[in-house]
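>>> I need the structure of the sequence given here:
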Amino acid sequence: MVKIMRYPLSLEPVLRAWRREESGAVTVEFVILLPFMIGLLGLIAAASLYLALASDVQQLSYELARASLPEAQATETEAECDDLGARWVPTLAANLPMLDADRVLDVTCQQDPANDLLQVTVNYDTRGTLAAILGGLIGMEFHSFRRSSFIRW
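Next up is the predicted model:
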């Protein structure tokens, strides 16, 4: 035998029962915990963007050090290293998703002929980026990254 279930034709009795319900405990817990959950998600997003941006600035400094290696091997002066940023930053930054070549404040090079080391330092302005804005909302303020790479020739 097959039972046929009957549903009310109107939602009015269901809505009336729902309006009389007074538990609401789950709603109160949800309202209390929601700001903390949103804050935690904001912290995770800001930290992720921070780490991605820092990683890309570090990668840029490493790639610039590699690009300057022929000049560092050819001469003992820093003259060739001075225009390193102007020549290579636009090309290299275009391949790094978090970077904008216009935000690179300066690129400096230091040679240590005694140890055959070349240090390339990149200073990157983060003001106005999504990482800086989200970081500022949760109290994690940073205005620039300064990363260095060393390469031996």
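
>>> only C-alpha atoms for contact and neighbour calcs from this point on.
OK.

>>> Helices of this structure, start to end?
12-20, 25-67, 69-74, 79-82, 84-93, 130-137 (DSSP state H).

>>> List the contacts of the most centrally placed residue in the chain.
Central residue of the chain (CA atoms, centre = their mean): L49, 1.8 Å from the mean position. Residues in contact with L49 (CA atoms under 8 Å, 6 or more residues apart in numbering) are L130, A131.

>>> How much space separates it from D106?
Counting by CA to CA, to the nearest Å, the separation of L49 from D106 is 22 Å.

>>> Could you verify my assumption that G85 touches C109?
No: in this structure, G85 is not within contact of C109 by CA atoms under 8 Å, at 9.9 Å.

>>> Please give the structure of this sequence too, so both can be compared:
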Amino acid sequence: MTERMRRFLRPEEGAVTVEFVIIFPLVLLLFFLIVFASMGISTASDVQQVAHELARQSIGRLSRSAPVEDVCQDLASDTALMNHLVDQSLLLNPAKLAVQPCPTMPTADGFVTVTVTYNFAGSLVQALGKNFGLNLGIITRSSTVKL
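Just a heads-up that it's a prediction; the model follows:
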């Protein structure tokens, strides 16, 4: 056998292990990046859903005979409603959810805008974000309805 033929037929016992050691961390990193992005998007979607439901609830609050000074604060103080909305979510913590005051609602055109903020402090999404160099603090979403 020639030298060239021996080099071609040499054993490759450790090749799969070396490939695994090189590729597995990259696959694992990609997996965690997908989980992180999914959790962030899901949380933002849940906050938007809470804002939308609160905006819908504001119609009923403003339709009552007794006037409401600040419909947003009235909605935020309804703990049963807030707990029900947060219970529908997988990632939201009710202690980190805040409804912004809106004393000038409804507008002259009859629109009501409800703004909700969610603080990521201490959450799994923020912890994962720090590992990737992202500083996730507060997410804000608004929803508008016409009376």
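
>>> care to give me the TM-score?
For this chain pair, the superposition-based TM-score is 0.78 by TM-score structural alignment, normalised by the length of structure 2; 133 aligned residues with a CA RMSD of 2.2 Å.

>>> before we move on, the earlier item: map the residue nearest to the centre of structure 1 onto structure 2.
Matched by TM-score structural alignment, L49 of structure 1 corresponds to M39 in structure 2.

>>> go on, P113 of structure 1?
By TM-score structural alignment, P113 of structure 1 lines up with T107.

>>> That match and A80 of structure 2, how far apart?
From T107 of structure 2 over to A80 of structure 2 (counting by CA to CA), the distance is 27 Å.

>>> How about the contacts made by the counterpart of V104 of structure 1 in structure 2?
For V104 of structure 1, the aligned position in structure 2 is L97, judged by TM-score structural alignment. Each residue near L97 of structure 2 by CA under 8 Å, 6+ apart is listed here: V116, T117, Y118, N119.

>>> one more time with 6 Å
T117, Y118 (CA atoms under 6 Å, 6 or more residues apart in numbering).

>>> quick one: stretch 18-37 of structure 2 to structure 1 mean distance?
Once fitted to structure 1, stretch 18-37 of structure 2 is off its aligned match by 1.0 Å on average (mean CA distance after the TM-score superposition for structure 1).

>>> can you pull the buried residues of that stretch?
Across stretch 18-37 of structure 2, burial judged by 16 or more other CA atoms under 10 Å covers F36.

>>> ok, now stretch 115-131 of structure 1?
In terms of neighbour count (16+ other CA under 10 Å), stretch 115-131 of structure 1 has its buried residues at L117, L118, Q119, V120, T121, V122, N123, Y124, D125, T126, T129, A131.

>>> Done for today, thanks.
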